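S.K.: heads up, no residue letters with this:
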């Protein structure tokens, strides 16, 4: 497909630093987790935070601030704003603001469902129209042949939908603290293990970058 060949023929941009990428993505989640766990202590140190509401709403507000800081840091350190974190950040700000404004936990709890469903539908929908959109996102990290991009796009599309369903199951059936813990310490390891499981496919379908 032309979309695949275009993404493969483009010279690879500067490689992403995996450690930096992990820190920028994990940082806001850690802020969210610890702010929710120690919300009462935070309000003693910063009484103004009580205007946001209970611990989850305080954590949501700080999560929003940390997300913006992470995007700014990404722009400064890498010279670009990655597409997926940027989309996720916009949804965090919208649903976080709604949660705090309406004092309704449902909005922030449904945020992962919305984000993962969006990514899953976009990736699988792109395949329906003959476009392996994952190639446009990860072309700077590695390059695959058309078959590799198709397989990887399908797997990530289904994985995002799996995460969406999993989030719905957890927040609807467990306590808020359990959901927050799962969001930070469950989703990240699951995603990391899934990413590692795709390495054989990536290695099998990797292509050498051209020197022209």
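M.R.: Perfect, thanks for sending it. Fair warning: this is a prediction, and the values are worked out from it, not measured in the lab.
S.K.: only C-alpha atoms for contact and neighbour calcs from this point on.
M.R.: OK.
S.K.: Can you list the helices and strands that the longest helix seen in the chain packs against?
M.R.: If you go by DSSP state H, the chain has its longest helix at helix 146-173. Helices and strands touching helix 146-173, by 3 or more CA pairs under 8 Å, 6 or more residues apart in numbering; DSSP states H and E, are helix 2-9, helix 105-128, helix 134-138, helix 176-185, helix 199-205.
S.K.: and here's the other structure:
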């Protein structure tokens, strides 16, 4: 299926909508206990169970409208399904919290492995979005590897030492904001290592 273009607003709504709905639903249901099939589930567990099909529906709409899903989206969905299922099956919220550590840790490990092989696998994923010189990709990959590793460690500290309320807020807003600030801080790198061909074609 050929890739189609949709507005950035719609794309952002589809990508961020499920996460924001998870946050709102958690705030409304966090103090409730639900009995399903004779087993008691906290509001967090129920919201997690509802989040998985909501995320899949959102991704299905993105795929239907654009004909494409990024590798990061697919990996994140797999992790959410797997750890969401473990969370409900064992009735233990820690599995869903660990999911964030595994996702960020996996990204750091994959990018780090590429660096050991003197390759930027980040370029393979994002070259259409940011046309950079090879040196620029290597620098960005090193920095993002460190960032993902830091986020994985931060998630472990947060969920093990802080309340579920705090973790949900940091997971929903804190980590995405940290990544946003990280990429904004790379503006100089993007400018200094932009491909000349891209600059020439725009002039």
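M.R.: Now that the structure is in, tell me what you want to look at. Note that the coordinates shown come from a computational prediction; the quantities given were computed from them, not determined experimentally.
S.K.: angle of the longest helix of the first structure against helix 176-185?
M.R.: 160 degrees (axes from the mean of the first three to the mean of the last three CA atoms, to 10 degrees).
S.K.: related to what we said a few turns ago, right, and the helices and strands packed on helix 146-173 of the first structure - which one's nearest residue 72 of the first structure?
M.R.: Nearest to residue 72 of the first structure among those is helix 134-138; the distance by CA to CA comes to 18.9 Å.
S.K.: The closest one against the second structure, how far on average?
M.R.: Overlaying the second structure shows helix 134-138 of the first structure at a mean distance of 0.8 Å from the equivalent residues (mean CA distance after the TM-score superposition for the first structure).
S.K.: which part of the second structure lines up with that helix?
M.R.: Aligned by TM-score structural alignment, helix 134-138 of the first structure falls on residues 122-126 of the second structure.
S.K.: neighbouring contacts of that stretch?
M.R.: Residues from elsewhere that reach stretch 122-126 of the second structure (CA atoms under 8 Å, 6 or more residues apart in numbering): 70-71, 111, 137, 141.
S.K.: Over to stretch 29-37 of the first structure?
M.R.: Residues from elsewhere that reach stretch 29-37 of the first structure (CA under 8 Å, 6+ apart): 42, 55-56, 58-60, 62-63, 66, 177, 180-181, 184.
S.K.: and if you look at stretch 168-180 of the second structure?
M.R.: So stretch 168-180 of the second structure is contacted by 19-20, 23, 151 (CA under 8 Å, 6+ apart).
S.K.: Mean per-residue distance, the helix or strand where residue 59 of the first structure lies versus the second structure.
M.R.: If you go by DSSP states H and E, residue 59 of the first structure is part of helix 55-78. Average distance, helix 55-78 of the first structure versus aligned residues of the second structure after superposition (mean CA distance after the TM-score superposition for the first structure): 1.3 Å.
S.K.: Would you write out the PyMOL command that picks the buried residues out of the contacts of stretch 29-37 of the first structure?
M.R.: The buried residues among those can be selected in PyMOL (16 or more other CA atoms under 10 Å) with this line:
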select buried, resi 42+55+56+58+59+60+62+63+66+180+181+184
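S.K.: Show me which of the contacts of stretch 29-37 of the first structure is closest to residue 22 of the first structure.
M.R.: residue 184 (12.8 Å).
S.K.: Alright, that wraps it up for me.
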